[in-house]
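J.: pasting the structure only:
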């Protein structure tokens, strides 16, 4: 057996490919130029796998970013891979990493469709797994999320999840695989880097074997999921319906946990873990025909002896055009009220105030689409709405629930979030409709009460 074949990295890669990709498939490979992704690229080369290499250049580090790109392009050519490099301009106001990840995966998925590839492959490794589990624990995520990231999820393939960062560094040195280090990864600005550089060295001192213990949590999470599956089977009528009587007989804490499991098994679009206890309690008194709205897309409906998860009709979410006189007649649009009021210079929480003189009617209320831009209040220049929602920490699953208000002249004067944010804001007003000392009347937007 050769040195390459006996490497723990090679063996882990082979095992993962054999387990999850039994057939010869085409891949989109995300390669940054760092040691992890360059090791992945080398393995794809050695095993003669069909892949298109994709490199995202965020242009944050000047010439160093250009050197990263040139390295990936050079080695891709040397190992006979087609390479697509994409240069991006940072449009994130706050959370660059979230913005960068979203943009990166949008590009991966677009190229997957263009090249008709089967999977997107990335170089996530065991250290990434540990960091992910720890972050989810510290943020209060449910036990099932402690499974961490999986080797294969939908269209993503991660063949190095069982390999540590130390093993990868040894591998690239041993086989003279060129790579570059992004110095920003050495900073403790971001959550992962804080864990990596501040927590982990101390953990090794005080808790020997802590890494293995964290990884064992994946097994506990899977055990929990299996038990939840068995309980759910006993109270579920079908994929989107619960047998009410049997469900209500469950102990209160178990009932809440099973409700979360039921919703998660039916759709990935809803994040309700923080409010699940109150939702579970409200189901007790819910009358037949009544419902509890979970998001702008879903609601739980009491239908005699069943509790059903219903998707709200897309017809109710069609674009709505409103004349000024319509505002005094309609009750709500997309769950929000709009009214015209005299302006007294005061502002209330959970309400947006637009200078009426700067709003050209009729206005259109619609869901945002790719490419929509606006100028957030207090910001110079415009921003993609998709980036704005990311910066305001609206999850990917809920982004599609956001909507906007567009004036007759095509100006987007407000973006409304699918739920109140952590700072209790319902949305963001555009700078173009900012109120001033000259404002006489305002268009007021608020949640339906």
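T.: On my side now, so go ahead. This one's a predicted model, so the numbers in the text were calculated from it and none came from an experiment.

J.: alpha carbons only for contacts and neighbour counts from here, please
T.: Fine.

J.: residue contacts, residue 214?
T.: Taking Cα atoms under 8 Å, 6 or more residues apart in numbering as the criterion, residue 214 is in contact with 130, 133, 134.

J.: ok, now residue 126?
T.: Contacts of residue 126 by Cα under 8 Å, 6+ apart are 160, 161, 162, 163, 164, 165.

J.: Now the buried members of the contacts of residue 214.
T.: Buried residues within those, counting neighbours by 16 or more other Cα atoms under 10 Å: 130, 133, 134.

J.: my guess is the second one contacts residue 146, does it?
T.: So the one you mean is residue 133. Yes - the pair formed by residue 133 and residue 146 meets the contact definition of Cα atoms under 8 Å, at 5.3 Å.

J.: Now do the buried residues in stretch 112-128.
T.: For stretch 112-128, by 16+ other Cα under 10 Å, it's 112, 117-128.

J.: for stretch 47-58, same thing?
T.: Those would be 50, 51, 52, 53, 54, 55, 56, 57, 58, for stretch 47-58 by 16+ other Cα under 10 Å.

J.: do the same with stretch 250-262
T.: The neighbour-count criterion (16+ other Cα under 10 Å) identifies 255, 256, 257, 258, 259, 260, 261, 262 as the buried residues of stretch 250-262.

J.: before we go on, here's another structure to hold up against the first:
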């Protein structure tokens, strides 16, 4: 199956030319797909390193996976990053499922490695069969056009260079090239939805349509192209229908009534504000409702106001996240009031846990004030740029469980600037070159 290698090389250099030959991080589990992809990378002279996660979920089998990946990388002279997670313990702490916890842990670690070592993307071994399974799951659950494009080949963080190859092609390549891999016995179980579809649905469909994997993948490509046209049309509708007034958004009911298809347009207008497809009938009912009727998402409210539907942020005291458009301003939450002001750099920075002095040149508005959540991390001031999870910092500081739900963070471009009342981030500290500071003061109500 040298054809697979030739096709891979051609596809990589055409589809991912924008990466400019910079090193990538290859996620290798030890299964046949990722071990085959590892060999393809070795034989293609693409600059890369390997990352392997040992989740400790299968006892000795997990350790043998780790040994296989490490030994193969040593043999090939490939840099190999390995980490171990206490996955079950973390799942219990986070109150999440084991698989979801493992996913969060691995992708957070991949992101850390990318940032630390300069890898431009993380590469996974998802292939054509995975793409079909993803599409079917989206369809069965109910989806808009966004769910029809399957797995994206490049989402800005992850690239999947084997989406064109079937599982059978990869297996043939692995056997023909004497590639060693390990099987994960959990893949044989139907306990997970993907496995159930893989084992029970797809084989039955293939009896009727033997080329279904290739056919569906061809359709996925066409859906992705159709989505581009769809998105252009949606943007045009948004320009026509939404008028921004201050921080609120107004939709003229008279204009909206005459748009078609109405339900789809309502969904696209409202989903950026946290509303779901299941809420669209309720939204459409507001067109005929009396003034003052409303519906809410996690962050916003849509109010019927005479001639308009008005989209407005929930009252800050009710919201879990609040956008900070600029300074000066004051924002009230359930327990605290936060004031924001831009000032000249003081002669000295007062030591007050409820006041943050932030380099104004290091931030851009809007900022996001929100409750902390699982997976948050920062580089606490005074710890020498050592990254730490917010959850671990709260444990170390012995913050009581009932108080943790009242911890807020200030975020800039998806980076935490300050854990309110606890610790600012090293990256936003006041430096000798700082000209102005953003002063954020937290006051108990």
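T.: Sure thing, it's come through. Keep in mind that what you see is a predicted model, and the values were worked out from it rather than measured.

J.: TM-score for the pair, please.
T.: Overlay of the two chains. TM-score (TM-score structural alignment, normalised by the length of the second structure): 0.64; 334 aligned residues with a Cα RMSD of 3.8 Å.

J.: Could you report the separation of residue 280 of the first structure from residue 309 of the first structure?
T.: Look at residue 280 of the first structure and residue 309 of the first structure: by Cα to Cα, to the nearest Å, they are 13 Å apart.

J.: cool, residue 373 of the first structure as well?
T.: Noted for residue 373 of the first structure: a distance of 34 Å to residue 309 of the first structure, by Cα to Cα.

J.: Then residue 230 of the first structure?
T.: Separation of residue 230 of the first structure from residue 309 of the first structure (Cα to Cα): 19 Å.

J.: ok, these two, which is more surrounded?
T.: Shown here are residue 230 of the first structure and residue 309; by other Cα atoms under 10 Å, residue 309 has more neighbours (23 against 10).

J.: Quick check: which element contains that one?
T.: Assigned by DSSP states H and E, residue 309 of the first structure belongs to strand 306-311.

J.: And the following helix or strand past that strand, what does it pack against?
T.: Moving toward the C-terminus from strand 306-311 of the first structure, the next helix or strand (DSSP H and E) is strand 320-322. The contact analysis (3 or more Cα pairs under 8 Å, 6 or more residues apart in numbering; DSSP states H and E) places strand 320-322 of the first structure against strand 363-367.

J.: what's the farthest-apart pair in the buried residues of stretch 112-128 of the first structure?
T.: Farthest pair in these (Cα to Cα) is 117 and 127. Separation: 27.5 Å.

J.: contacting residues for residue 255 of the first structure?
T.: 247, 248, 280.

J.: how much space between the alignment partner in the second structure of it and residue 42 of the second structure?
T.: Correspondence of residue 255 of the first structure to the second structure, assessed by TM-score structural alignment: residue 262. Distance from residue 262 of the second structure to residue 42 of the second structure, counting by Cα to Cα: 52 Å.

J.: can you pull out the helices in the stretch 301-449 of the first structure?
T.: Applying DSSP state H, counting those that start in this stretch to the stretch 301-449 of the first structure gives helices spanning 385-391, 396-399.

J.: Distance to residue 76 of the first structure added to those helices, as a markdown table?
T.: Listed next are these as a markdown table, based on distance: least, Cα to Cα, whole Å:
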| stretch | distance to residue 76 of the first structure |
| --- | --- |
| helix 385-391 | 31 |
| helix 396-399 | 32 |
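
J.: Pick the most deeply packed of those.
T.: helix 385-391 (a mean of 22; mean count of other Cα atoms under 10 Å).

J.: Could you list every helix and strand in contact with that one?
T.: In terms of contacts (3+ Cα pairs under 8 Å, 6+ apart), helix 385-391 of the first structure is packed against helix 96-114, helix 396-399.

J.: what's the residue positioned nearest the centre of the first structure in contact with, if anything?
T.: Central residue of the first structure (Cα atoms, centre = their mean): residue 396, 3.7 Å from the mean position. Listed by Cα under 8 Å, 6+ apart, the contact set of residue 396 of the first structure reads residue 390.

J.: Could you find the counterpart of it in the second structure?
T.: Using TM-score structural alignment, residue 396 of the first structure has no partner in the second structure.

J.: For the contacts of residue 126 of the first structure, pick the one with the most neighbours.
T.: Per-residue neighbour counts (other Cα under 10 Å) across the contacts of residue 126 of the first structure peak at residue 160, which has 29 neighbours.

J.: Help me confirm that that residue comes into contact with residue 129.
T.: No - judged on Cα under 8 Å, residue 160 of the first structure makes no contact with residue 129 at a distance of 10.3 Å.
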